[in-house]
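> Sequence unavailable; structure follows:
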């Protein structure tokens, strides 16, 4: 995921954009801190079991930065990088743009087919509706990313623990066989020494007779 974030940063930089970095999680913070990279804001301590309140806490500064003018330190685009949970065996890094939203223009296709386009009335205005929904949208996307990352982390941990358990069981079996072989060798040696001693005593007794 960090590699994916680095690739995204490099691409945006090549496009002439200045990147402000927001990080969630100790690993990412440690990575950027060690390399003395600038981090605008960071969060941690809840990634194992995130809640919607955590997502709102993260989304707040991001939404504020989006709504602020770039001349005053605001941002034009909002990107997110996280680990997507595909299955217990597969977790993949995802790079996605949250804002601005991408709209697919289908009006021309519908007009060609002779379809009547629906008309909508917004109350309050469409701008007010969008302003109200925008924070919820960002919060929901961030919450989904937190859940995906947490599930991916737990899946990787479980897989690592299973591998460690299997290796430990195999090591126990191997050491048990070695211990049994060593014990059998000791027993065989003791029996040989006893038999040899008894034979020597018998020979000594026969010689004295």
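Now that the structure is in, tell me what you want to look at. In this text, all values refer to a predicted model and were calculated from it rather than measured experimentally.

> Please make it C-alpha for all contacts and neighbour counts, starting now.
Will do.

> What is the longest helix along the chain packed up against?
Ranked by number of residues, the top helix in the chain under DSSP state H is helix 126-208. Where contact means 3 or more CA pairs under 8 Å, 6 or more residues apart in numbering; DSSP states H and E, helix 126-208 is packed against helix 52-67, strand 78-85, strand 91-99.

> try it again with 7 Å
If you count contacts as 3 or more CA pairs under 7 Å, 6 or more residues apart in numbering; DSSP states H and E, helix 126-208 packs onto helix 52-67, strand 78-85.

> list the buried ones in the first one?
So that's helix 52-67. For helix 52-67, the neighbour count (16 or more other CA atoms under 10 Å) marks 54-56, 58-59, 62-63, 65-66 as buried.

> Return the member of these nearest to residue 165.
residue 54 (33.7 Å; CA to CA).

> Pull up the gap between the closest one and residue 11, please.
29 Å (CA to CA, to the nearest Å).

> Residue 164 now?
For residue 164 relative to residue 11 (CA to CA), the value is 38 Å.

> one more structure, for comparison:
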């Protein structure tokens, strides 16, 4: 029971696909069974799915996902990868995000950073050892892992918040229903007692007149 969480994510993702350039040629890489089942039933190409994400996702789970999608990207199975999820704002509000994960470029990094803090363009030059390429070969996979891990944690937080809100609403509705039924029961019980008293009183009067 997660309220409208899943339907919101799917609706916003579909809208993003429609608005994104070149959206006629796309495939879905689904984390979780709901999205995978939804797109498979509609004949969409679900190229990869990961089911059974734990309530508290571990970094090893994310590393497995990132390794697979990175391999697919390197094989040329797709040329861009966006992570679509619900960003947690508070218990009542979450906002859809679609973050570019691959290819990693300056624009994507600046866009990701600007969502959390204000950043200024870097103009300084640095000497890198052993080399820029070797450093990036280590840093970029870690960046991808942290991006996906953060998105999954964010999405899970939004899911739990939506579930909590939905369950509270269901509990409140159940309490209201119980109160209403108790009131109806008490009224019916009172009416039955009144009827019995009336019948007993009427019987006594009839006997006294004999």
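Nice, I can see it. Since we're looking at a predicted model, the values are computed, not measured.

> just to revisit the earlier point, can you add distance to residue 39 of structure 1 and give the buried residues of helix 52-67 of structure 1 back as JSON lines?
JSON lines is the format used below for those (distance: CA to CA, whole Å):
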{"residue": "54", "distance to residue 39 of structure 1": "19"}
{"residue": "55", "distance to residue 39 of structure 1": "18"}
{"residue": "56", "distance to residue 39 of structure 1": "19"}
{"residue": "58", "distance to residue 39 of structure 1": "14"}
{"residue": "59", "distance to residue 39 of structure 1": "16"}
{"residue": "62", "distance to residue 39 of structure 1": "13"}
{"residue": "63", "distance to residue 39 of structure 1": "17"}
{"residue": "65", "distance to residue 39 of structure 1": "14"}
{"residue": "66", "distance to residue 39 of structure 1": "17"}
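
> Residue 193 of structure 1 matches what in structure 2?
Alignment note: residue 193 of structure 1 maps to residue 199 in structure 2; criterion TM-score structural alignment.

> same deal with residue 79 of structure 1?
Using TM-score structural alignment, residue 79 of structure 1 pairs with residue 82 in structure 2.

> What sits closest to that match if chain neighbours are left out?
Spatial nearest neighbour of residue 82 of structure 2, chain neighbours left out: residue 100 (4.3 Å); criterion: CA to CA, 6 or more residues apart in numbering.

> same deal with residue 155 of structure 1?
In space, and not counting its chain neighbours, residue 155 of structure 1 is closest to residue 88: 5.4 Å by CA to CA, 6+ apart.

> To which residue of structure 2 is that neighbour aligned?
Alignment note: residue 88 of structure 1 maps to residue 91 in structure 2; criterion TM-score structural alignment.

> Three-state assignment for the residue nearest to residue 155 of structure 1, please.
Following DSSP: H, G, I helix; E, B strand; the rest coil, the label given to residue 88 of structure 1 is coil.

> Look up how far residue 151 of structure 1 lies from it.
Taking CA to CA as the measure, residue 88 of structure 1 falls 9 Å from residue 151 of structure 1.

> who's more crowded, those two?
residue 151 (22 against 13; other CA atoms under 10 Å).

> before we move on, the earlier item: could you give the angle of the longest helix of structure 1 to strand 91-99?
160 degrees (axes from the mean of the first three to the mean of the last three CA atoms, to 10 degrees).

> on that earlier part again, tell me, how many residues neighbour the residue nearest to residue 82 of structure 2?
The number of residues near residue 100 of structure 2, taken as other CA under 10 Å, comes to 19.

> ok, whichever residue in structure 1 pairs up with it - contacts?
Aligned by TM-score structural alignment, residue 100 of structure 2 pairs with residue 97 of structure 1. By CA atoms under 7 Å, 6 or more residues apart in numbering, the contact set of residue 97 of structure 1 is 78-80.

> Kindly provide the distance from residue 97 of structure 1 to residue 76 of structure 1.
Distance, residue 97 of structure 1 to residue 76 of structure 1, by CA to CA: 11 Å.

> So the alignment partner in structure 2 of residue 2 of structure 1, which state does it fall into?
Counting by TM-score structural alignment, residue 2 of structure 1 corresponds to residue 10 in structure 2. Under three-state DSSP, the three-state class of residue 10 of structure 2 is helix.

> Just give the closest residue to residue 10 of structure 2, not the sequence neighbours.
If the residues on either side of it in the chain are set aside, residue 10 of structure 2 comes closest to residue 35, at 6.9 Å by CA to CA, 6+ apart.
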